[in-house]
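Asker: here you go, sequence then predicted model.
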Amino acid sequence: MPQAVSATPSRILSPDFARGLTLLGIAGANLATAWAPVNDAPLASLMGGVVDGSVADKIAVMIGAMFLHVRGLPMFATLLGFGIGLISMSLYRRQYPLAAARKLIAKRYGFLALFGLVHCIFMFYGDIMFGYGLIGMLLALCIAVRDKPLLISAAVLMGLNLLLFLALGVAFLFFSDAMSGNALSAGGMLGTGAFSEQLPWIDDSYWGQLFMGAILAVATPFSLPQLIMMIGPLMLIGFVAARRGVLTDVETYRRWLQISAGVALGVMVCIGVPLGLAGIGVLPKEWELGLFMLNQGFGIFTGPGIVAMIALAAEPLQRRLNEGGTLPAPLVAVQALGKRSMSGYVLQSLLCMIFVTNYSLGIGQGKGAADTLAIAAVIWLVSVVLAYALELLGKKGPLEYLHRRLSYGHEGLPQVYQPVPAQR
């Protein structure tokens, strides 16, 4: 495997901080668009809704447009690729042959896809782990490819994805009257709107979750080309960043991290602000859908940028940790959630199923963006507290434990590769 780094220092803080913090954004985006959308809101129906002209809802919509929607997915995709890069380097140091390393990585991300499939069907039809796992398996084939071809491939895929959403965004902006309607509401964007109109029980029963989950689970492999265009380049960038030690040597890569952070801020301001303003009616509300599509296209550029921001901000803390220092308890708690991000992500679905859905307690249904954002913050805080408790007990997250056990076996990875004896 080319371009291996020789060693990894003490645990890198920024990926865990990024995952832990971004789970708040994922909760906020999912609450507003999937768990408790207000599809018939007069304003911001794509981003949680403004109910009765609420100023709080309008503020929440602006926050969501800038910092939540299409922010968590690209960040996690970048770090997923980073994780594959770290694993490939670890296998290289353990003297794994290329074929064995590919097989092990494909196995690990195959189990992630399986977890996502179960999550999609039985808990949340908006699951992304299934797609992450499928693309992770494909990336296993690329671990011996050099950095330059990988980065060129990432640029081409990003360009194709951007062209697709630019075309959609421009079409919706210029032909908003002809292309608007209930089918393009928040529910419709997630693939549920058409079903909900004909089959009301889709939103009102757990059987509806199973129905939609099964449909989207079957559809995900067929949408793989689009997922590859959207998620694939971010995973390639993260993979190369891990091989080059970008997050372990912030000083050397400071300029590139600052550029990435600047690009992300540019998208948040230049795309997120107009999107939010259209959502709350300051700009023509007919522009919301077109700008939402542009955010889908440009939003993927925020993934590496958010990671870069957190890496730069965490540099003094990383230095303190490397020198044997400790971190404040709140930061340890967020880091603990980042270490257990899969369990935290699925916990969000469990709590929403119990407290938010129409077929359960229905908290937040029809309430608008401010309420859904507040509920998301409470759910996130619960996950932070539980993750911190597990950290104090020295326990992994339950899904992380199961995933590692299935991927590496009871004994874990050997320090040096041990080939399996041939069967006689």
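Answerer: Cool, the structure landed.
Asker: CA only for contacts and neighbour counts going forward, please
Answerer: Fine.
Asker: need the strands for the protein, in chain order.
Answerer: Here the chain has no strands by DSSP state E.
Asker: which helix in it runs the most residues?
Answerer: helix 147-174 (DSSP state H).
Asker: which strands and helices lie in contact with that one?
Answerer: Packed against helix 147-174 by the contact rule (3 or more CA pairs under 8 Å, 6 or more residues apart in numbering; DSSP states H and E) you find helix 224-244, helix 288-298.
Asker: hmm, who's touching the last one?
Answerer: For helix 288-298, the surrounding residues in contact (CA atoms under 8 Å, 6 or more residues apart in numbering) are 44, 46, 69-70, 161-166, 168-173, 176, 267, 271-272, 274-276, 278-279.
Asker: put this beside the first:
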Amino acid sequence: MTSQPAVASVPRIAALDVLRGFALGGILMVNITVMSNPSGFAAGPAHTFLVAFFFDKFYVLFSFLFGYSLTMQFRSAERDGADPRARTVRRCLALMAVGLLHIVFFFSGDVLFGYGLLGLILLSMSRLRPKRAVVIAAATYGLFVLAMTAISLLSPSEASGSIADPERALARMRTGWLDAASYRWDTFSDRIGAFLLFGFLNVLPLFLVGFAAGKTRLLERPERYLPLLPKIQWIGFGIAAPLALLAAVVDSPYLAGPSALLAPLLATAYAATILRLMHHYSWVTNTFAPAGKIAATNYIAQSVITSIIFTGYGLALVGRLPDWQVLTLAITIYAAQLAISRLWVRHHRYGPVEWVLRRATYGRPQNRPARHRLHDEPHAGS
């Protein structure tokens, strides 16, 4: 009996899975603020804490990892003798489709649709050399900082992200499935222009940095990045963190531009800390890597769970829980995901969403059982 040849792939990189699994917690802490209340948290300690140390920090890690993963998909296609561009187009279109479903049914702040769209733009830039990619990323991100500064000066309410009619938004989220879905779609469609501009000026540069790192195989060579990590931590925690806290305490939309400069520095310091811990303690890999392996599934699952809790087709608790109780709920959900992910990957190679994405990418079923060690698995980066 002959078996179907498996898709050739590059080895998984533990650092990618660990960082992705770690970032999932920060993503949930941010997203749950608008899932629990369309207006977000009210001014107070919880809001200040999140603005200083979570907001605009963790999508930085996710975006970097997406760019890095694209280079690994290219390598996998080359080993298969397949067209890497065609594979990437199929994967990006699949991400966009999943993202649109996610927006309508669960969360208007979805990133998968934007990742798929921007992934197509990144694909058109895939021949860039690493240094050139970093230069373009820096220039584009600089434009983003200038844009945020201009918006904060001309339209402070737009920079703060406040919504026009919070009471109406609460009512629509509480009434039922169709009205909540309609509200999410209206929110997304009303902001599509800003969404695309934000993605091009802010997320695409982070893709490019990750893409450049992937081309140089930075995370595959610990001897290259480990000596840099203490300096990165010093800059992030010693300079960016105090300034970010100060900006959060002041809480002025006029600081949107400067704050955009601090976010990548602090996010990089978080990543540096996790990477250093990973190389000293095996529990770090064991805890975060399984969740990172099925990051797309966990990301969607966070929205499913919070929708059941907060919207009208569930418990309809939107706008009814204290802020610190919402954060406790987020921590509980994330802890459960870490534990369930560890159990899942013992018996399955991919999560449900990852399996769908791979089916769309490769055009044929992928074997589900996982009878191998963590570091030997094929890469299925989101």
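Answerer: Arrived safely. Bear in mind that the values here come from a model prediction, so they are computed numbers and not experimental data.
Asker: returning to that earlier point: most tightly surrounded among the helices and strands packed on helix 147-174 of the first structure?
Answerer: Among those, the stretch with the highest mean neighbour count (mean count of other CA atoms under 10 Å) is helix 288-298, at a mean of 26.
Asker: post-alignment, that helix versus the second structure, mean distance?
Answerer: Mean deviation of helix 288-298 of the first structure from its aligned counterpart in the second structure after superposition (mean CA distance after the TM-score superposition for the first structure): 4.1 Å.
Asker: run the angle between that helix and helix 147-174 for me.
Answerer: 180 degrees (axes from the mean of the first three to the mean of the last three CA atoms, to 10 degrees).
Asker: one step back: between the helices and strands packed on helix 147-174 of the first structure, which one is nearest to residue 331 of the first structure?
Answerer: Between residue 331 of the first structure and those, the shortest separation by CA to CA is 23.2 Å, and it involves helix 224-244.
Asker: quick one: residue 167 of the second structure from residue 174 of the second structure, how far?
Answerer: From residue 167 of the second structure over to residue 174 of the second structure the distance is 11 Å, taken as CA to CA, to the nearest Å.
Asker: looking at these two, which is more packed in?
Answerer: Each of residue 167 of the second structure and residue 174 has its neighbours counted (other CA atoms under 10 Å); residue 174 has more, 21 against 12.
Asker: give the equivalent position in the first structure for that one.
Answerer: The alignment partner of residue 174 of the second structure in the first structure, by TM-score structural alignment, is residue 204.
Asker: quick check: that match touching residue 358?
Answerer: Yes - in this structure, residue 204 of the first structure is within contact of residue 358 by CA atoms under 8 Å, at 5.2 Å.
Asker: dump the helices and strands packed on helix 147-174 of the first structure to JSON lines, plus distance to residue 83 of the first structure.
Answerer: Shown next, in JSON lines, are these (distance: least, CA to CA, whole Å):
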{"stretch": "helix 224-244", "distance to residue 83 of the first structure": "7"}
{"stretch": "helix 288-298", "distance to residue 83 of the first structure": "24"}
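Asker: for the residue nearest the centre of the first structure, what are its contacts?
Answerer: Closest residue to the average C-alpha location of the first structure: residue 73 at 2.7 Å, with CA atoms, centre = their mean. For residue 73 of the first structure, the contact set (CA under 8 Å, 6+ apart) comprises 26, 300, 303.
Asker: from residue 73 of the second structure, how far off is residue 123 of the second structure?
Answerer: In terms of CA to CA, residue 123 of the second structure sits 11 Å off from residue 73 of the second structure.
Asker: between the two, what contacts are shared?
Answerer: In contact with both residue 123 of the second structure and residue 73: residue 88, using CA under 8 Å, 6+ apart.
Asker: more neighbours, the two?
Answerer: The residue with more neighbours, out of residue 123 of the second structure and residue 73, is residue 73; 21 against 17, by other CA under 10 Å.
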